[in-house]
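Asks: just coords:
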């Protein structure tokens, strides 16, 4: 995937603590409504304010972000299965 190719419904962000190499992640916009991701955005607001130019940067360790992403994905899969069961599929 080229840098400019971001799938519809996704957003590119940068993740990394000061002094740590930042990594780029492409995440679904649905993440932005998840409480765990909101906490990360709050940290970004406290670190950089609302005047961030360009890509949103999350100031946390990359491994911590990967762990949070895994929890969010697991929550979303659980909700999907719950939703499917409600409709008998």
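Replies: Arrived safely. These numbers were taken from a predicted model, which means no experiment stands behind them. Residues are numbered from 1 along each chain as shown.
Asks: contacts, neighbours, all on C-alpha from now
Replies: Will do.
Asks: Identify the single longest helix in the protein, thanks.
Replies: helix 62-86 (DSSP state H).
Asks: buried sites along that one?
Replies: For helix 62-86, a neighbour-count test (16 or more other CA atoms under 10 Å) marks 62, 65, 69, 72 as buried.
Asks: From these, pick the one nearest residue 42.
Replies: Nearest to residue 42, judged by CA to CA, of the buried residues of helix 62-86 is residue 65 at 13.8 Å.
Asks: residues in contact with the closest one?
Replies: Residues counted as contacts of residue 65 (CA atoms under 8 Å, 6 or more residues apart in numbering) are residue 15.
Asks: ok, structure two:
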């Protein structure tokens, strides 16, 4: 299951996870990520099983090149949300995970 949510750019503390509020729990087995360059983006919960998919790993490498390995808060992936959505959907199909 992948959940998409528009991330606002205002008033977040980096120590709180860039948009993760106390009442927003991350389900076990998921990693929160934000797709989009600086400012706004979409927050997505990605199943941990997808992190080994080559297309997701490529985006993670790109994130490391753009932002380094010490990103505070939620992991930001430097691509537009629509592209990230297509990559995640493709990885889910290859791993046999339902998107519902």
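Replies: Cool, got the structure. Keep in mind that this is a model prediction, so the values were computed, not measured.
Asks: After superposition, what's the TM-score, could you say?
Replies: Remark: TM-score between the superposed chains equals 0.77 [TM-score structural alignment, normalised by the length of structure 1]; 77 aligned residues with a CA RMSD of 2.1 Å.
Asks: how about JSON lines for the buried residues of helix 62-86 of structure 1, with distance to residue 80 of structure 1 added?
Replies: What follows is the buried residues of helix 62-86 of structure 1, written out as JSON lines (distance: CA to CA, whole Å):
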{"residue": "62", "distance to residue 80 of structure 1": "27"}
{"residue": "65", "distance to residue 80 of structure 1": "22"}
{"residue": "69", "distance to residue 80 of structure 1": "16"}
{"residue": "72", "distance to residue 80 of structure 1": "12"}
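Asks: which of those residues lies closest to residue 83 of structure 1?
Replies: Looking across the buried residues of helix 62-86 of structure 1 and measuring by CA to CA, the closest to residue 83 of structure 1 is residue 72, at 16.2 Å.
Asks: can you count the residues close to residue 31 of structure 1?
Replies: 17 (other CA atoms under 10 Å).
Asks: swap in the one 3 residues further on?
Replies: The burial metric for residue 34 of structure 1, expressed as a neighbour count using other CA under 10 Å, is 13.
Asks: In structure 2, what residue corresponds to it?
Replies: Under the alignment (TM-score structural alignment), residue 34 of structure 1 pairs with residue 53 of structure 2.
Asks: Quick check: its match touching residue 92?
Replies: No - applying CA atoms under 8 Å, one finds residue 53 of structure 2 not in contact with residue 92, separated by 9.0 Å.
Asks: Superposed on structure 2, what's the mean shift for the helix or strand containing residue 39 of structure 1?
Replies: Using DSSP states H and E, residue 39 of structure 1 falls within helix 35-48. Mean deviation of helix 35-48 of structure 1 relative to structure 2 after superposition (mean CA distance after the TM-score superposition for structure 1): 0.4 Å.
Asks: I am finished for the moment; much appreciated.
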